[in-house]
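Visitor: Below: sequence and its predicted model.
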Amino acid sequence: MSPHPTLPGEVVADVADRAASWPVTSSREVFASGYLGVDVDVIQDPRGEEHHRVVVRPHGAVGVLAIDDDDRVLLVEQYRHPVQQRVLELPAGTLDVAGEQAQEAAARELAEEADVTAEHWASLLTLLASPGYSSEAFEVFRATGLRPVPADERTERLAEEADMQQWWVPFETVVSAVLDGRVRDAMTCAGVLAELAHRRAR
């Protein structure tokens, strides 16, 4: 590590997030549900000053970049009330089954949302969704060797998922849609661009 020759900051050869924990002098739960909790924490910085922080604590999440034999990506379209739009996304969901591993959750979500199973799985990347106010982390998996779930084993989709549609889109078209801002879901954008980076690195 050395000072940048002309700009503020340090020049480093490698980077990684680091574990750290400022003391929490008090914490108050203001909301709780089966999906998430919301706390108001008072934290103490290294100078001893206190700051109030709202922390949203959802379950972790997973997403699936499912790619068929013709290099098409599966996107699901569903209504998202907070943004009042029909949003194109990778099949995804929360880690809300006790003891379930991330890849198992991804496989479950792929089957539930798209009636598809996969033979081959690989982790593409893990992300912190919005660390300024949320503890949520998610992992995106690449899934290939796809097969349909038998009709008599398919999940009945409810609420917003009952109106969900599935689209198979050429990979390069999805990349363009992400870069043009036509597809904006954060997990979807991250997964697609991670896949693009992996392909270019090969």
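Guide: Ah, there it is. Numbers count the residues shown, from 1 in each chain.

Visitor: Going by C-alpha atoms from here, please, whenever you check contacts or count neighbours.
Guide: OK.

Visitor: Need the single longest helix in the protein, by residues.
Guide: Ranked by residue count under DSSP state H, the longest helix found in the chain is helix 186-201.

Visitor: Output the contacting helices and strands for that one.
Guide: Packing partners of helix 186-201 (3 or more Cα pairs under 8 Å, 6 or more residues apart in numbering; DSSP states H and E): strand 61-66, strand 116-128, strand 137-148, helix 171-179.

Visitor: Indicate which one of the ones you listed is closest to residue 98.
Guide: Closest to residue 98 of the helices and strands packed on helix 186-201, according to Cα to Cα: strand 61-66, at 13.3 Å.

Visitor: just checking, which of the helices and strands packed on helix 186-201 sits deepest inside the structure?
Guide: strand 61-66 (a mean of 27; mean count of other Cα atoms under 10 Å).

Visitor: Show me what that strand is in contact with.
Guide: Applying Cα atoms under 8 Å, 6 or more residues apart in numbering, the contact partners of strand 61-66 are 73-74, 90-95, 102-103, 105-106, 110, 136-144, 146, 187-188, 191-192.

Visitor: May I see the helices and strands packed on helix 186-201 organised as JSON lines, with distance to residue 25 added?
Guide: Conversion of the helices and strands packed on helix 186-201 to JSON lines gives the following (distance: least, Cα to Cα, whole Å):
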{"stretch": "strand 61-66", "distance to residue 25": "29"}
{"stretch": "strand 116-128", "distance to residue 25": "24"}
{"stretch": "strand 137-148", "distance to residue 25": "24"}
{"stretch": "helix 171-179", "distance to residue 25": "42"}
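
Visitor: try this one next to it:
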Amino acid sequence: MSSIRDYPERWEVVGSQEHFRGRIIRVRSDQVRMPGSDGPETVVRDVIDHPGSVGVLALDGADRVLLIRQYRHAPGYMLWEAPAGLRDVQGEPTWKTAERELLEEAGYRAARWHTLVDTFTSPGMSDERKRIFLARDLTEAPAEPGFQREHEEADMPVEWVPLDEAVAKVLAGDIHNPTAVVGILAASAARAGGFRDLRAPDAPEG
């Protein structure tokens, strides 16, 4: 069995300065002591603190992927995405967060949930951790009473795309959203293996 596996480690931080604290993220600079052949060296690393997020790759009985289109201001694009959201409810299991996002953003519930893939979205500068779930056995469902989409989410059309076509669109550069890209490719690989190696929705995060 291959020994290649990510594992947690924390090098010594000898100083830290916060530059920005916003509604969702915090930006700081850490002074990190780096090991080296000539002795330790201290360097500065900028870090974005993020609460984490979840994504949902919803796959129906015809092997079609659910995608939603959403405006993203930072890159200035309308992107086709998988439903996703922040881990912003204290103590809520991640798959329950994903369940809520699938309902609120796309209007669907799923009877079968599995952990599909875990990622750090941009580990060179952010600690954001994202877990993407595979949701199957889908049914349309109304949103919770009183819930109303607003801002970028007010107009998010839903499209069902055959999984093979979605893979082709990823490789052609037509789909850019990282949750959609990773989820689509992981779902294709999982299907090729008969979905045998999928983890439980509450599998521990390494």
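Guide: Structure's in. What do you need? Bear in mind that the values here come from a model prediction, so they are computed numbers and not experimental data.

Visitor: What span of structure 2 is the longest helix of structure 1 aligned with?
Guide: Aligned using TM-score structural alignment, helix 186-201 of structure 1 spans residues 178-193 in structure 2.

Visitor: so what's the closest residue to residue 182 of structure 2 other than its chain neighbours up against?
Guide: Nearest residue to residue 182 of structure 2, sequence neighbours excluded (Cα to Cα, 6 or more residues apart in numbering): residue 117, at 8.0 Å. When contacts are counted by Cα under 8 Å, 6+ apart, residue 117 of structure 2 touches 131, 132, 133, 182, 183, 186.

Visitor: quick check, nearest of those to residue 18 of structure 2?
Guide: Nearest to residue 18 of structure 2 among the contacts of residue 117 of structure 2, counting by Cα to Cα, is residue 131 at 27.1 Å.

Visitor: Would you agree that closest one is in contact with residue 114?
Guide: No: Residue 131 of structure 2 is beyond contact range of residue 114, at 10.5 Å (criterion: Cα atoms under 8 Å).

Visitor: still on that earlier bit, okay, the angle between the longest helix of structure 1 and strand 116-128?
Guide: Following axes from the mean of the first three to the mean of the last three Cα atoms, to 10 degrees, one obtains 100 degrees for the angle between helix 186-201 of structure 1 and strand 116-128.

Visitor: Distance from helix 186-201 of structure 1 to the middle of the chain?
Guide: Here helix 186-201 of structure 1 is found 12 Å from its chain centre; the criterion is Cα atoms, centre = their mean, to the nearest Å.

Visitor: ditto for stretch 130-147 of structure 2
Guide: Counting by Cα atoms, centre = their mean, stretch 130-147 of structure 2 comes out at 15 Å from the chain centroid.

Visitor: now do stretch 173-184 of structure 1
Guide: 17 Å.

Visitor: who touches that stretch?
Guide: Residues outside stretch 173-184 of structure 1 that contact it (Cα under 8 Å, 6+ apart): 73, 87, 88, 89, 189, 192, 193, 196.

Visitor: quick one: buried residues of the match of helix 186-201 of structure 1?
Guide: Using 16 or more other Cα atoms under 10 Å as the burial criterion, the residues of stretch 178-193 of structure 2 that qualify are 179, 180, 181, 182, 183, 184, 185, 186, 187, 188, 190.

Visitor: contacting residues around the third one?
Guide: When contacts are counted by Cα under 8 Å, 6+ apart, residue 181 of structure 2 touches 170, 175.

Visitor: Hmm, residue 106 of structure 1 is touching residue 93, no?
Guide: Yes: assessed by Cα under 8 Å, residue 106 of structure 1 is found in contact with residue 93 at 7.5 Å.

Visitor: who's more crowded, these two?
Guide: residue 106 (28 against 20; other Cα atoms under 10 Å).

Visitor: Please say which position in structure 2 that one maps to.
Guide: Aligned counterpart of residue 106 of structure 1 in structure 2: residue 98 (TM-score structural alignment).

Visitor: The strand or helix carrying that match relative to strand 129-140, how many degrees between them?
Guide: Using DSSP states H and E, residue 98 of structure 2 sits within helix 94-106. Here helix 94-106 of structure 2 runs at an angle of 60 degrees relative to strand 129-140 (the same axes, to 10 degrees).

Visitor: Any buried residues in helix 94-106 of structure 2, and which?
Guide: Result for helix 94-106 of structure 2 [16+ other Cα under 10 Å]: buried residues 94, 95, 97, 98, 99, 100, 101, 102, 103, 104, 105, 106.

Visitor: Isn't the first one up against residue 86?
Guide: No: in this structure, residue 94 of structure 2 is not within contact of residue 86 by Cα under 8 Å, at 9.7 Å.

Visitor: Correct me if wrong: residue 70 of structure 2 contacts residue 159.
Guide: No: taking contacts as Cα under 8 Å, residue 70 of structure 2 lies outside contact range of residue 159: 12.0 Å.

Visitor: more neighbours, these two?
Guide: Under the neighbour definition other Cα under 10 Å, residue 70 of structure 2 and residue 159 were set side by side, and residue 70 has more, 20 against 14.

Visitor: The equivalent of the more buried one over in structure 1 in helix, strand or coil?
Guide: Aligned by TM-score structural alignment, residue 70 of structure 2 pairs with residue 78 of structure 1. On the three-state scheme (DSSP: H, G, I helix; E, B strand; the rest coil), residue 78 of structure 1 is labelled strand.

Visitor: Many thanks, we can stop here.
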